[in-house]
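# below: sequence and its predicted model.
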Amino acid sequence: MEQMEIPYEVKLDAFTGPLDLLLHLIRKHEIDIYDIPVSLITQQYLEYLQLMKELNLSFAGEFLVMAATLIQIKSRMLLPQEAETPMEEEEGEDPRSELVRRLVEYQQFKDVAGELSDREKFWRDMFQREPMDVPKIREVLMDDVSMFDLLGALQEVLTRTEAQVVVDITPDTLTVQDRINGIIERLEDNPTITFTSLFDNATTRLVVIVTFLALLELVRMKLVKIFQGDLFGAIRISRTFLAEVDGNKTDGPGESDGLDSLNHGGNNGNGYH
């Protein structure tokens, strides 16, 4: 596998913890949470971790702790019965039981938190306060899409890209800023595009990864909104900035401060050599 040094670190508030990644994998593969195929989940988890490392995504050490836990559980399940200690034989406890308990408990907390969030939105819409003359604050716009959904979609793109037989014509210098400009130009012509369409002309792993980092930067700057209509359905990207047509801004739901900062030399290029 091609290795690259990426001098670019991405930090997103939407990034969550290792239990969220495990729940994502369980849902994605439609696995019974009480009968987790540890070998498959461990392999998938480590692949996500490797991709996160390659993208230089900032993640907590607890991801590595969970990786070690999964490997330990996998090793215990591979041990033959006669190799177990008498105490383990008496207890007969499934090595996965503690992990399952944590996942079920965590899912329950997430469900309750989701219900409270929905209730907050309902009452907020029902009893609105008088508008205040304050600047509008936009949140990171990733509706119904987690970072793990994006990583999964990226893995599929990388698999397709690496399967292509093409001549490598990647320029000597490729920057995140170049790809940001390219995405912005596409969104000026089309208010909404699919995630996979961003990589239609990507012929190498490097181009795919730099394009993905450019998308994350646009999310961080709140210039794009990412959403997913159905669970594990197609991921779409829409602009939140005001597009310009013949010098006039039009057709945009959001503000353009972030776009203005880009046009004035933000991010300093972020080169890849």
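Received it, and whenever you're ready, just let me know what you need. Numbering: from 1, shown residues only.
# contacts, neighbours, all on C-alpha from now
Fine.
# just the buried positions in the strand or helix carrying V65, please.
Taking DSSP states H and E as the criterion, the element that holds V65 is helix 62-78. Across helix 62-78, burial judged by 16 or more other C-alpha atoms under 10 Å covers 63, 66-67, 70-71, 73-74, 76.
# among these, which one sits closest to L218?
Nearest to L218 out of the buried residues of helix 62-78 is F63 (C-alpha to C-alpha; 25.3 Å).
# so that closest one sits right up against L22, yeah?
No. F63 is beyond contact range of L22, at 10.4 Å (criterion: C-alpha atoms under 8 Å).
# could you name every residue contacting both of these two?
Residues touching both F63 and L22 (C-alpha atoms under 8 Å, 6 or more residues apart in numbering): there are none.
# moving C-terminal of the top helix by length along the chain, what's the next helix or strand?
For the chain, the helix with the greatest residue count under DSSP state H is helix 97-126. Remark: after helix 97-126, the chain's next helix or strand is strand 142-143, criterion DSSP H and E.
# put this next to the first one:
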Amino acid sequence: MHIEQSLTPRFPDVNVEELRDAWLDILKRARLVQHHKITREELSVREHMSLVLRRLQGRRFVEFEDLFETQRGPQVMVVTFIAMLELAREHLIELTQAEAFAPLYVRLAYQPS
């Protein structure tokens, strides 16, 4: 009898609490470099979705925190976070974690040719 095994490693699912904790850590870092300048900026979730996808191109995994530009402020970080949630919902990216409390990683979802 021949049993076929998948070559793709299965990573544990990321739970909501771990995603929230990673998000709060990023916001905490952003407050350290926050400038108190008030401006109105139109931000597009779709543009940030494209930006995230471009940053993942050609890379196996990217640490979740590395996808945020903390120097651009919390508004941009929120839009980037929403963009990543939308990409995950559309199955274009995957969020993975090796074990509980380990860093979160983001990668492009497998796309069959």
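Ah, there it is. Here the structure is a predicted model, which is why all the values come from computation and not from measurement.
# so which residues of structure 2 form helices?
Here structure 2 has its helices, by DSSP H, at 16-32, 45-56, 74-89.
# show where the longest one falls in structure 1, residue numbers please.
When you say that, I think you mean helix 16-32 of structure 2. Aligning helix 16-32 of structure 2 against structure 1 (TM-score structural alignment) gives residues 147-163.
# list the buried ones in that stretch?
147-149, 151-154, 157-158, 161.
# how about stretch 22-30 of structure 1?
So stretch 22-30 of structure 1, judged by 16+ other C-alpha under 10 Å, has buried residues 22-26.
# what do you get for stretch 72-92 of structure 2?
In stretch 72-92 of structure 2, counting by 16+ other C-alpha under 10 Å, buried: 73-74, 76-88, 92.
# tell me how far the counterpart of L51 of structure 2 in structure 1 lies from V167 of structure 1.
Matched to structure 1 by TM-score structural alignment, L51 of structure 2 sits across from G182. Separation of G182 of structure 1 from V167 of structure 1 (C-alpha to C-alpha, to the nearest Å) stands at 22 Å.
# who has more neighbours out of those two?
Neighbours were counted for G182 of structure 1 and for V167 using other C-alpha atoms under 10 Å; G182 has more, 14 against 8.
# how near is the more buried one to N201 of structure 1?
Going from G182 of structure 1 to N201 of structure 1 by C-alpha to C-alpha gives 12 Å.
# kindly report the same for I71 of structure 1.
38 Å.
# one more: R239 of structure 1?
Applying C-alpha to C-alpha to R239 of structure 1 and N201 of structure 1 gives a distance of 21 Å.
# of the two, give the one with the bigger neighbour count.
With neighbours defined as other C-alpha under 10 Å, R239 of structure 1 and N201 compare such that R239 has more, 26 against 10.
# which position in structure 2 aligns with that one?
Aligned counterpart of R239 of structure 1 in structure 2: L108 (TM-score structural alignment).
# contact partners for its match?
Applying C-alpha under 8 Å, 6+ apart, the residues near L108 of structure 2 are 53, 56-57, 60-61, 92-94.
# and these, which are buried?
Buried members of the contacts of L108 of structure 2, scored by 16+ other C-alpha under 10 Å, are 53, 56, 61, 92-94.
# which among those residues gets closest to S44 of structure 2?
Out of these, the member with the shortest distance to S44 of structure 2 (by C-alpha to C-alpha) is L53, at 14.4 Å.
# which ones are touching the closest one?
L108.
# report the separation between it and K28 of structure 2.
Applying C-alpha to C-alpha to L53 of structure 2 and K28 of structure 2 gives a distance of 25 Å.
# for L51 of structure 2, same thing?
Distance from L51 of structure 2 to K28 of structure 2, by C-alpha to C-alpha: 23 Å.
# what's the spacing between the residue opposite V219 of structure 1 in structure 2 once aligned and Q71 of structure 2?
Counting by TM-score structural alignment, V219 of structure 1 corresponds to A88 in structure 2. As judged by C-alpha to C-alpha, A88 of structure 2 and Q71 of structure 2 stand 24 Å apart.
# check E94 of structure 2 too.
For E94 of structure 2, the distance to Q71 of structure 2 - C-alpha to C-alpha - is 25 Å.
# for I93 of structure 2, same thing?
Taken as C-alpha to C-alpha, the span from I93 of structure 2 to Q71 of structure 2 is 24 Å.
# please apply the same query to V16 of structure 2.
Separation of V16 of structure 2 from Q71 of structure 2 (C-alpha to C-alpha) stands at 25 Å.
# re the thing from before, need the buried residues of helix 62-78 of structure 1 in CSV with distance to P18 of structure 1, can you?
Formatted as CSV, the buried residues of helix 62-78 of structure 1 follow (distance: C-alpha to C-alpha, whole Å):
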residue, distance to P18 of structure 1
F63, 5
M66, 7
A67, 9
L70, 11
I71, 14
I73, 16
K74, 17
R76, 21
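# between those, which is closest to T175 of structure 1?
For the buried residues of helix 62-78 of structure 1, the nearest to T175 of structure 1 is F63 (28.8 Å; C-alpha to C-alpha).
# for that closest one, which non-adjacent residue is spatially closest?
P18 (5.2 Å; C-alpha to C-alpha, 6 or more residues apart in numbering).
# I'd assumed T69 was in contact with that neighbour.
No. Counting by C-alpha under 8 Å, P18 of structure 1 sits too far from T69 to count as a contact (11.1 Å).
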